[in-house]
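1. Sequence and predicted structure are below.
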Amino acid sequence: MRRSAKCQVDKVLRATLSVCVLVGLILPVAAQQPVVSDPQNARDRLYGEIQAEFEAVSRQRSLLKKVIRFVRPSVVHVESRKSADRTGLDRDVAEAGAGVIIKRRNSFYVLTNWHVIRNSAKSDIVVALADGRRLQPTRIEKDEITDIAVMRIAAARLVSAPLGDSQAAEIGDFVLAFGSPFGLSHSVTFGIISAKNRRDLTLGSEVELQDFLQTDAAINPGNSGGPLLNLRGEVIGINTAIASSSGGSEGIGFAIPLRLANEVAEQLIDHGNVTRAFLGVHLDSSYDRDAAREVGLLSPGGARVKLVTENSAAANAELRPDDVIIQFDGVKIEDDNHLINQVKLTPVDASVEVVVLRNARRMVIQVQMGTRDE
């Protein structure tokens, strides 16, 4: 009985080992066989991925569409007839531009560029709303230095646009540009902010005070005066000019930042003119790269004071001749024109921190800005 049982156990073990050996031989062979993929399954997977990514893109596009629908009622098309007198010929020219409706002191105004309506009487200007209504302005005020104008309009159901913070805008932020390129009203383009604080530009525009936002959103003739918007649906700039060799968009457009445009607009609406801050210094035009090294600057920059006007903001703050102003209100000063620009951009009566080099020593001086008439 024991011998027979042992034989049976041995047979079972041998059979088990044989199976294990066979499995061990078979599995590697099976693992090395090529896997045949189903082309249809691969296409189905790819199609599914496309749909998922499309949904993500659609959500982004949905935001753009909502912003456009939200802002469109506040954007206007501006038509004007003006006398083209530069050639000495007495002839009328029809021009088109854009603008955006803002609200101040319970009245509605169109904020636009002065060059859009320059040389036009109120009776020669038409403001076309998105709903098709056509209005004429009852009051026009302008500031040629910044190329900003405001036109008062009166009608029922006017919608003003929300105003954003252009200082908070950053390079790379998405933006929308509204306007009337080539007379095509209420057109919109999409892009980013390419740069900030652009100045000293020769763009065929007579804008003396420049502090532009640069954008690659397509801007063409007729976009002037239209709003530049962030994706919150807020106005952060007024489209003003392009850099172009062809006369059309080449991806380099410029907008007046809203901080400047709105400050000018408020003064125009409230007073009919713009009062600008006055520092009260005469600058030394002989100050150059070599002079900058002599005062201890490692790189060229700053503006050197030549004279200080009596009873001015600079005099009250005890700025002195030969002080080199290297920073004004947190902005590093590059040269004389840069300082002049920054002073003009400063609100009247603002308290400004000015950093100067005096006898090679760095000093921080608080300046209470004033006006030229003070």
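-> It's in. The structure presented is a predicted model; accordingly, all values stated were derived computationally and were not measured. Numbering: from 1, shown residues only.
2. C-alpha from now on. contacts and neighbour counts both.
-> Noted.
3. who's in contact with Ile326?
-> Gly301, Gly302, Ala303, Lys332, Ile333, Glu334, Val354, Val355, Val356, Leu357 (C-alpha atoms under 8 Å, 6 or more residues apart in numbering).
4. quick one, helices of the protein?
-> Along the chain, counting by DSSP state H, helices occupy 2-31, 39-71, 114-117, 258-271, 289-294, 313-316, 336-345.
5. so which of these comes closest to Phe178?
-> Nearest to Phe178 among those is helix 39-71; the distance by C-alpha to C-alpha comes to 9.0 Å.
6. How far does that closest one sit from its chain's centre?
-> In terms of C-alpha atoms, centre = their mean, to the nearest Å, the centre of helix 39-71 is found 27 Å from the chain centre.
7. ok, now stretch 26-33?
-> 63 Å.
8. now the closest residue to Ser285 other than its chain neighbours: how far from Pro73?
-> Nearest non-adjacent residue to Ser285, counting by C-alpha to C-alpha, 6 or more residues apart in numbering: Asp336, 7.7 Å away. According to C-alpha to C-alpha, to the nearest Å, Asp336 and Pro73 sit 43 Å apart.
9. go on, Val57?
-> For Val57 relative to Pro73 (C-alpha to C-alpha), the value is 26 Å.
10. this is the comparison structure:
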Amino acid sequence: MAAYSFFSSTYISSPSPAPLRFPSPNRPSSSTLSLSRTFAHRNLHTACIVASLRPTAHANPSPTPEPADRKLLDSFVVLITSVALSVSIFVTDVDPAAAFVVTPSKKLQTDELATVRLFQENTPSVVYITNLASRQDAFTLDVLEVPQGSGSGFVWDKKGHVVTNYHVIRGASDLRVTLADQSTYDAKVVGFDQDKDVAVLRIDAPTDKLRPIPVGVSADLLVGQKVFAIGNPFGLDHTLTTGVISGLRREISSAATGRPIQDVIQTDAAINPGNSGGPLLDSSGNLIGINTAIYSPSGASSGVGFSIPVDTVGGIVDQLVQFGKVTRPILGIKFAPDQSVEQLGVSGVLVLDAPLNGPAGKAGLQSTKRDTYGRLVLGDIITSVNGKKVANGSDLYRILDQCKVGETVTVEVLRGDHVEKIPVVLEPKPDES
């Protein structure tokens, strides 16, 4: 009797356990309330079981000797109470996370989710390119391959073609391409265009590892439009930077030949050494340009980066993949720097040399030379081509880019004190080694 009376009084009269409390400036968290209700439910359930088993108190409070069967009953009640308590604790359905989660995880905003998704979907298309050069050890005379530079690139198609900048691979004896899964492959140069700073490589990788990047359009871009750059700046693996289009139809010079590249995209997305050759994407994840240069005295990003538009790149890549070279018309001349012509007080392109086996030489354009007395005799100064004014070298290149090989153009030159118009048949640019 004393035993089950003790259990009964303990579980009925004792208050519910104090709930766990987590520091909160406002109010208890939902997990604290849930845990408190769970303990209260367990105590109430146990108390009801014990109360139903507790016998009615005798009218006579005087102690009397208890028979053996009453002791057996007391032991049985204690056993049943213990079992009921254990079952109520272990069977009651309690969410284990509710007792330990203090605050719910912070959810991302819609624009953040879009950026995360864009990075995850396009990262498999971006590759890391290592430029290796052969060097001879001064002591052992062994020829070693030493990394002399690195850059980025992206998968163009399922055939293993990879597009990057020409200046990323320039001077390389060997090239290695590392995919997003860190698998590395030796790359072969399919072709390159020095004038537009574009190169195409090819790797022998399994088709299931090649994820071509979706190609967009650059003709309808707008200033202020969001853009995303993915690359490997300073050798860091797959870095994403964001920004907007700061300007359109910019012009930069090729790092290899100095020939101007027109319609370049200007962006404030951070572009650093190692980003060269990587893709510039729009908010839909489509390729709109190749990151190629930055304007910075220090060599690091200053918020002014430039990308070759994809409309220009597409035609170049197609020619390189099909023919291994780009067929571009030339006049076949060497001309003086623009500053030298400005000092003469004239506007145009001064012909320094027009080889006789070139288009201009065959047509009769005159080169700059010295007479028998050592005096400088200026050559022809090109002032227009097909009626389009030529004020400097960039104008000349821009006009020639709109022409085709084999086309006859009318070149207007200033020869001495008079103007002449000379027809010239354009020829393809010789192959570069």
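-> Looks like it arrived, so ask away. Computed from a predicted structure; not experimentally measured.
11. Make TSV out of the helices of the first structure and add distance to Ala277 of the first structure and mean neighbour count.
-> Below are the helices of the first structure laid out as TSV (distance: least, C-alpha to C-alpha, whole Å; neighbours: other C-alpha atoms under 10 Å):
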stretch	distance to Ala277 of the first structure	mean neighbour count
helix 2-31	82	11
helix 39-71	33	13
helix 114-117	22	24
helix 258-271	12	19
helix 289-294	27	14
helix 313-316	9	20
helix 336-345	6	18
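12. Tell me which of those helices sits nearest to Val78 of the first structure.
-> In terms of C-alpha to C-alpha, the element of the helices of the first structure nearest to Val78 of the first structure is helix 114-117, at 7.9 Å.
13. Look up the counterpart of that closest one in the second structure, residue range please.
-> Matched against the second structure by TM-score structural alignment, helix 114-117 of the first structure falls on residues 166-169.
14. in the stretch 251-400 of the second structure, which spans are strands?
-> 260-267, 279-281, 287-294, 305-309, 329-330, 334-335, 349-353, 369-370, 376-377, 381-385, 388-389 (DSSP state E, counting those that start in this stretch).
15. average distance between the fifth one and the first structure?
-> With both structures laid over each other, strand 329-330 of the second structure and its partner residues in the first structure are 4.5 Å apart on average (mean C-alpha distance after the TM-score superposition for the first structure).
16. residues in contact with that strand?
-> Taking C-alpha under 8 Å, 6+ apart as the rule, strand 329-330 of the second structure contacts Pro359, Leu400, Asp401, Cys403, Lys404, Val405, Gly406, Leu426, Glu427, Pro428, Lys429.
17. What remains of these if I keep only buried residues?
-> Listed as buried from the contacts of strand 329-330 of the second structure are Pro359, Leu400, Lys404, Leu426, Glu427, Pro428; burial here means 16 or more other C-alpha atoms under 10 Å.
18. Find the nearest non-adjacent residue to Pro221 of the first structure, please.
-> Pro221 of the first structure's closest residue in space is Pro181 (C-alpha to C-alpha, 6+ apart), at 5.4 Å.
19. picking up where we left off before, can the strands of the stretch 251-400 of the second structure go into TSV with extra columns for distance to Gln322 of the second structure and mean neighbour count?
-> Below are the strands of the stretch 251-400 of the second structure laid out as TSV (distance: least, C-alpha to C-alpha, whole Å; neighbours: other C-alpha under 10 Å):
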stretch	distance to Gln322 of the second structure	mean neighbour count
strand 260-267	22	23
strand 279-281	22	28
strand 287-294	20	28
strand 305-309	21	27
strand 329-330	18	22
strand 334-335	30	18
strand 349-353	33	23
strand 369-370	42	12
strand 376-377	45	12
strand 381-385	31	24
strand 388-389	32	15
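20. now those strands in JSON lines, with distance to Leu179 of the second structure?
-> Output for the strands of the stretch 251-400 of the second structure, formatted as JSON lines (distance: least, C-alpha to C-alpha, whole Å):
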{"stretch": "strand 260-267", "distance to Leu179 of the second structure": "26"}
{"stretch": "strand 279-281", "distance to Leu179 of the second structure": "15"}
{"stretch": "strand 287-294", "distance to Leu179 of the second structure": "18"}
{"stretch": "strand 305-309", "distance to Leu179 of the second structure": "22"}
{"stretch": "strand 329-330", "distance to Leu179 of the second structure": "36"}
{"stretch": "strand 334-335", "distance to Leu179 of the second structure": "42"}
{"stretch": "strand 349-353", "distance to Leu179 of the second structure": "46"}
{"stretch": "strand 369-370", "distance to Leu179 of the second structure": "54"}
{"stretch": "strand 376-377", "distance to Leu179 of the second structure": "57"}
{"stretch": "strand 381-385", "distance to Leu179 of the second structure": "46"}
{"stretch": "strand 388-389", "distance to Leu179 of the second structure": "47"}
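21. Many thanks, we can stop here.
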